[in-house]
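> Here's my sequence, what's the structure:
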Amino acid sequence: MRLVSFEHSGRATFGAVVGAGSTWSPDAAVVDLGARLSCPDLRALLAAGEPALAQARDLAERAAASPGSADLAASDVVLSRPIPFPEKIVCVGVNYAERNEEYKDASERPKYPSLFMRAPDSLVAHGASILRPPESEQLDYEGEIAIVIGKAGRRIPAERAREHVAGLTIMNEGTIRDWLRHGKFNVTQGKNFAASGAIGPWIVTGDECPAFDDMTLSTRVNGEVRQHDSTRRMMFPLAELVRYISTFMVLKPGDVIATGTPTGAGARFDPPRWLVPGDTVEVEVPGIGVLRNTVDDEFA
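Predicted structure coming up:
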C-alpha cells in the first residue's frame, strides 16, 4: 500500500494511492482515508497499528479493483510530506563504505553510525521546489532511503526491527555544503536550511517493501545518473540503524530515519557540481518509487 498526505480544497488529509506505477502521475487516483477512517492524520493511522492499517488496505484494494471508484484524481491534490510533522528526523552520515573513503582522511571503518537531526520544514514534498538560499551557491543533493517507524519501541533488537517499521520512503537529503563547516563538531546548519531537501512521494508499507538489504538507489540530475548503489554495501544496515538509534531514544510512529547516501554527491566532483535553478533531481528506488523535484532560488 502506498500512503500519502495531501491537501485538497484547503483541507489537509491523507490517503492511499491506487492505479499508479512507480511514479506519482496523472494516472494515479487517491482513496481519501482521512474522510473514511477515524484517524486525524497519517501518523495517527500508523500509531493505531495493524487493525487500522488493515481497514485502510481493504479500502485501497476495493478501489483498485473497481477503476473510477477512488475519491480523487492525482491532479486534484497537492502532495505534502508523507508524515507532515514527524517528531524526529534522524539522519545517518557516511553509511556506504565508499563514502568513508571519499573523505581521504585514512580513517578506519567507523564502529558506530554518525547521526544528526533535521527539522521537518527543511524538506519539501514530491513535486515541490527545492530552494537554493541566498547565503550560498553550494546546494547539493543526497539521495537516500528513509525508514518510517510504525510501532513505538526502545532497545529494539535488530532481528525485530522490521516489526517496528511502517514502511519506506525516499529522501533527497539536500545540503548547503559550506555551512556544514561553520561549527567544529556539528553539521546542523548545513542540513537544515528551509526547503533545502525533499521527501516522498509516499510511504510504501512494510508488507510491500523490497528486502531491506537488497535495494538499489539511483540519483539523477537532469537525467544524468550521479549516484547508484545498493543497500547490500551499507556499513550499518537498516535493521542495525533501528537497533542502535532505539538504544538511546524512543522511536515513535511517524519518526523518520534517513539511512545515508552513496558516493557521487556534487561536492565530490572536481570542480564541484552544485545544483542551480532549473535543475531536476530524481531519486529512484525500485519497489518504492521516484522522488522528483526541481530547484529554484529562494528569492527568485
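> When you work out contacts or count neighbours from here on, use the C-alpha atoms and nothing else.
Fine.
> Hmm, Ala284 is touching Val221, no?
Quick fix: residue 284 is Glu, not Ala. No: contact criterion Cα atoms under 8 Å: Glu284 and Val221 do not qualify, at 11.5 Å.
> more crowded one of the two?
Glu284 (24 against 19; other Cα atoms under 10 Å).
> moving C-terminal of the strand or helix carrying the more buried one, what's the next helix or strand?
Element membership of Glu284 [criterion: DSSP states H and E] is strand 280-285. Per DSSP H and E, the first helix or strand lying C-terminal to strand 280-285 is strand 289-297.
> Which parts of that next one count as buried, going by neighbours?
Buried positions in strand 289-297, judged by neighbour count with 16 or more other Cα atoms under 10 Å: 289-296.
> can you pull the contacts of Glu163?
Lys151 (Cα atoms under 8 Å, 6 or more residues apart in numbering).
> just how off-centre is the one helix or strand Ala198 maps to within its chain?
Using DSSP H and E, Ala198 sits in strand 197-205. Strand 197-205 sits 5 Å away from the centroid of its parent chain (Cα atoms, centre = their mean, to the nearest Å).
> Centre of the chain to the edge, which residue is at the far end?
Here the chain reaches farthest from its C-alpha mean at Ala106, the gap being 30.7 Å by Cα atoms, centre = their mean.
> ok so, going back, distance from the strand holding Glu284 to the middle of the chain?
11 Å.
> just the angle between it and strand 197-205, please?
Computed with axes from the mean of the first three to the mean of the last three Cα atoms, to 10 degrees, the direction of strand 280-285 lies at 30 degrees from that of strand 197-205.
> what's strand 280-285 packed up against?
Judged by 3 or more Cα pairs under 8 Å, 6 or more residues apart in numbering; DSSP states H and E, strand 280-285 is in contact with strand 143-149, strand 165-172, strand 216-221, strand 289-297.
> before we go on, could you also do this sequence so I can check it against the first one:
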Amino acid sequence: MHVGRVAGVGGAPLWALIDAAAGTLRAIRNPFAEWAPVAATGSAEAFDLDPATHALAEVRLLAPVEPGARVFGVGLNYLEHLTRLGRTQAPPHSIAYIKPDSAIVDPCGTIAYPAVTAMLDFEVELVAVLARPLDDDQPATASLLGYTIGNDVSARDAGKQLGSLDLFTQKALDRTAPVGPWIATLDALGGPGQPAVDVEMRINGEIRQRDNSRNMIFTLDELLNFVDARVRLRPGDLLFTGSTCGVGLEDGRFLKPGDVLEAEIQHIGVLHHKVGEKRPLSPARAAGRLGIPAGG
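Below is the predicted model:
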C-alpha cells in the first residue's frame, strides 16, 4: 500500500491513498496521527477516505513529509562504500545529522546547485518514516509507518579548508534532499525488522549505485535507537539510513547542471529529479563561502 502527499485536490496539500498501478488516488480526511499507526499494517480501515477518485496525472506529488516533522540522516552504514574510501573496518557506531525542511525537494523537482560547492554528490538512500514514538517493549522498526526514497545530495568539499568535517554545509543546503515519490507501508517491506530491498541510482541512464539494504552495517532498529537516544523521534519524522558505494566522492564524477537522476528502491518506486544551474554568489556571500567575515 502507498500513501503520499499531493497538491491539486481542492485546497491545501493533503495526504492520499495512492494506487500506483492504476494511477489513481483518494484523499485521506483523518489526521496523520490517527491513520499512520494502523496503515503500517496495510489496512485500508485506517483511513477516512474521500469517496472521489482522482487521477495521479491530475495532481502534483509532494515530498511525503508531514508538516512539522523532522528529517534526520545517518552515515557510515555500507562497508563497501567505506572500503572504497580507504577504511578497512566498520565504525563502532554511526554518525547522525539533521536536515532543515528547506532542504527537501518534491518528486520530479529540481535539485539546487549551491554556489558554496564545486563537488555536489548523490546518495540514494532508503528512508524510514515514523508512525508513532518508539516503544521500549517493541523493536524500533515496529514504530514505522513505512519507507520512502531519498537522495542525500551532499557538498563533498565542505570543511576542506578546515581540514575537518562540516556537516552543516555538506548536508543541510537548501533544495538538495529529494524525497518520494510516496511511502510504501511497513507491511510492503516485510514488516518490523531489517528490510532487504534492492537500491539503485541512475544518472543520465547510467547505473552508478546498486546494492541491497540487507548489507547495512547497522540495522534499522539500531539506527532508530541511536537517533532516538539523542532526539526523541515523533510521528512523521524521517530517517535517511545511509548510502552505498558508487558515489562521486569515490571516482570524482560529481553532479553537473542538467543531470537527470533516477533513484529506485524495490517495492517503493522511482524518484525522478534533475540538477539545476549553479547559483551565482553575491560578493557579500562570497566571504561566507570561505568562512570569513564580509570585507575580511
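> tm score of chain vs chain?
For this chain pair, the superposition-based TM-score is 0.83 by TM-score structural alignment, normalised by the length of the second structure; 275 aligned residues with a Cα RMSD of 2.6 Å.
> hang on, the earlier thing: what is the corresponding segment of the second structure for the strand holding Glu284 of the first structure?
Aligned by TM-score structural alignment, strand 280-285 of the first structure falls on residues 260-265 of the second structure.
> contact partners of that stretch?
124, 126, 149-151, 197-205, 270-275.
> Average separation of it from the aligned part of the first structure, please.
Stretch 260-265 of the second structure differs from its equivalent in the first structure by a mean of 0.9 Å after superposition (mean Cα distance after the TM-score superposition for the first structure).
> Name the residues of that stretch that are buried.
For stretch 260-265 of the second structure, burial by neighbour count (16+ other Cα under 10 Å) applies to 260-265.
> ok, those vs Asn30 of the second structure, which is closest?
If you rank those by distance to Asn30 of the second structure using Cα to Cα, Ile265 comes first, at 28.5 Å.
> And Asn293 of the first structure, how close does it get to Glu282 of the first structure?
7 Å (Cα to Cα, to the nearest Å).
> cool, Trp274 of the first structure as well?
15 Å.
> again with Leu251 of the first structure
For Leu251 of the first structure, the distance to Glu282 of the first structure - Cα to Cα - is 29 Å.
> which stretches of the stretch 1-150 of the second structure form strands?
2-7, 14-19, 24-27, 54-55, 60-62, 71-75, 95-99, 104-105, 110-113, 120-121, 124-130, 144-151 (DSSP state E, counting those that start in this stretch).
> Mind giving me the packing neighbours of the following helix or strand past the last one?
Read that as strand 144-151 of the second structure. Per DSSP H and E, the first helix or strand lying C-terminal to strand 144-151 of the second structure is strand 154-155. The helices and strands touching strand 154-155 of the second structure, judged by 3+ Cα pairs under 8 Å, 6+ apart, are strand 120-121, helix 167-171.
> Can I get the ones you listed in a markdown table including distance to Met1 of the second structure and mean neighbour count?
Listed next are those as a markdown table, based on distance: least, Cα to Cα, whole Å; neighbours: other Cα atoms under 10 Å:
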| stretch | distance to Met1 of the second structure | mean neighbour count |
| --- | --- | --- |
| strand 120-121 | 31 | 24 |
| helix 167-171 | 30 | 18 |
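> Residue in the second structure paired with Gly200 of the first structure?
The criterion is TM-score structural alignment: under it, Gly200 of the first structure has Gly180 as its aligned partner in the second structure.
> Number of residues surrounding that match?
When counting by other Cα under 10 Å, one arrives at 29 neighbours for Gly180 of the second structure.
> Pro114 of the second structure too?
20.
> Which residue in the first structure aligns with it?
Aligned partner of Pro114 of the second structure by TM-score structural alignment: Pro133.
> residue contacts, the nearest residue to its match once chain neighbours are set aside?
Leaving out its chain neighbours, the residue that sits closest to Pro133 of the first structure by Cα to Cα, 6 or more residues apart in numbering is Glu298, at 5.3 Å. With contact set as Cα under 8 Å, 6+ apart, Glu298 of the first structure has these partners: 131-134.
> between those residues, which has the most around it?
When neighbours are counted by other Cα under 10 Å, Arg132 leads the contacts of Glu298 of the first structure with 28 neighbours.
> what about it, distance to Gly190 of the first structure?
Distance, Arg132 of the first structure to Gly190 of the first structure, using Cα to Cα: 12 Å.
> Thr110 of the second structure against His272, yeah?
No: Thr110 of the second structure lies out of contact with His272 (Cα under 8 Å); the separation is 9.3 Å.
> Asp121 of the first structure matches what in the second structure?
Under the alignment by TM-score structural alignment, Asp121 of the first structure pairs with Ser102 in the second structure.
> count of neighbours near that match?
By other Cα under 10 Å, neighbour count at Ser102 of the second structure equals 12.
> Give me the spatial nearest neighbour of it, chain neighbours excluded.
Asp174 (5.2 Å).
> got a list of what that neighbour touches?
The contact partners of Asp174 of the second structure, by Cα under 8 Å, 6+ apart, come to 102-104, 112, 114.
> and if we set it to 10 Å?
Contact analysis of Asp174 of the second structure by Cα atoms under 10 Å, 6 or more residues apart in numbering lists 99-105, 111-114.
> now swap in Arg292 of the first structure and tell me
23-24, 125-129, 170-172, 198-201, 219-221, 280-284.
> do the same with Leu33 of the first structure
3-5, 13-16, 39-42, 45, 55-57, 59-60, 71.
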